[in-house]
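A.B. asks: Build me a model:
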Amino acid sequence: MQQWLFDHPWITYILIFVFLVYIYNKVFRMRKLPLLKDLVIYLTIAVGAFILLLFQLDLELPIVISLGVAVALMLTVRIRYWMIERENRKNGQGKPPGDQGQQPGATDHV
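C.D. replies: As a prediction, this is how the structure comes out:
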């Protein structure tokens, strides 16, 4: 796979850029930014993607594979939360995942 990525640098760059944009949007983006700030951020991501491309091609580091694993793990977590939410809606519970249904200050006494 490393050889194929080396033979197709544009596709490798696009993969790195898309993975970085997805990770930025799902992890670091808190709110909608003004257009100019968004442009600066995406240009910075583009420059960072180029630097990571150099690491991938020249130093033969597995950058694309590492970013792919990170995105796959993030998608796995999103699918898991979606399934939990769907199961809670089916059971008539409107509580978010992780909420045990106790009121604040309530304790379990037997």
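
A.B. asks: from here on, contacts and neighbour counts on C-alpha atoms
C.D. replies: OK.

A.B. asks: Can you tell me the closest non-neighbouring residue to the residue nearest the centre of the chain?
C.D. replies: For the chain, the residue nearest the mean C-alpha position is residue 23 (3.5 Å; CA atoms, centre = their mean). Sequence neighbours aside, residue 71 is the residue nearest to residue 23 in space, at 7.0 Å (criterion: CA to CA, 6 or more residues apart in numbering).

A.B. asks: any idea what that neighbour is structurally, helix, strand or coil?
C.D. replies: The three-state label given to residue 71 by DSSP: H, G, I helix; E, B strand; the rest coil is helix.

A.B. asks: Let me know the distance separating it from residue 36.
C.D. replies: Residue 71 sits 27 Å away from residue 36, going by CA to CA, to the nearest Å.

A.B. asks: I have a second one here; can you model it like the first so I can compare?
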Amino acid sequence: MQHWLSVHPLISYLIILGCIIYIFNKVFRPQKKLPILKEIAVYLFMALGSAVLLLLQIDKLPIIQCMAVAIAMMMLLRIRQFKDRRKRTARTPKDMGS
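C.D. replies: Next up, the predicted model:
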């Protein structure tokens, strides 16, 4: 897989950029909207950072695989939070008193 990703740099770049954007939006996005110029600047820096990570990916470091693990862990956390929230709302006030 590592060899295939280094042979196809455009696909690797798009995967890295997509992972970075997803991780930013799920973890680091501020609560209120940024002004449009700051938003553009953030995405430009993410695109530049993706290019640097692409160089590391081509140099045989498992960047995409590490991002995939990070995204999988984020999804597991979301599933756990969903289940906990559902369990909390299923309790009745009588159950909470004992």
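
A.B. asks: sorry, back to before: next up, the contacts around the residue nearest to residue 23 of the first structure.
C.D. replies: For residue 71 of the first structure, the contact set (CA atoms under 8 Å, 6 or more residues apart in numbering) comprises 19, 22, 23.

A.B. asks: try residue 24 of the second structure
C.D. replies: Contacts of residue 24 of the second structure (CA under 8 Å, 6+ apart): none.

A.B. asks: Is it part of a helix or strand, or is it coil?
C.D. replies: helix.

A.B. asks: Report the separation between it and residue 93 of the second structure.
C.D. replies: Using CA to CA, one obtains 38 Å as the distance from residue 24 of the second structure to residue 93 of the second structure.

A.B. asks: helix/strand/coil for the closest residue to residue 13 of the first structure other than its chain neighbours?
C.D. replies: Of all residues beyond its chain neighbours, the one nearest residue 13 of the first structure is residue 53 (5.9 Å), with distances taken as CA to CA, 6+ apart. Classification of residue 53 of the first structure using three-state DSSP returns helix.

A.B. asks: how many neighbours does residue 53 of the first structure have?
C.D. replies: Residue 53 of the first structure has 26 neighbours, counted by other CA atoms under 10 Å.

A.B. asks: check contacts around whatever residue of the second structure lines up with it.
C.D. replies: Using TM-score structural alignment, the equivalent of residue 53 of the first structure in the second structure is residue 54. Contact analysis of residue 54 of the second structure by CA under 8 Å, 6+ apart lists 9, 12, 13, 16, 63.

A.B. asks: Which residues in stretch 20-38 of the first structure does the neighbour count mark as buried?
C.D. replies: Using 16 or more other CA atoms under 10 Å as the test for burial, stretch 20-38 of the first structure gives 20, 21, 23.

A.B. asks: This completes my enquiry, with thanks.
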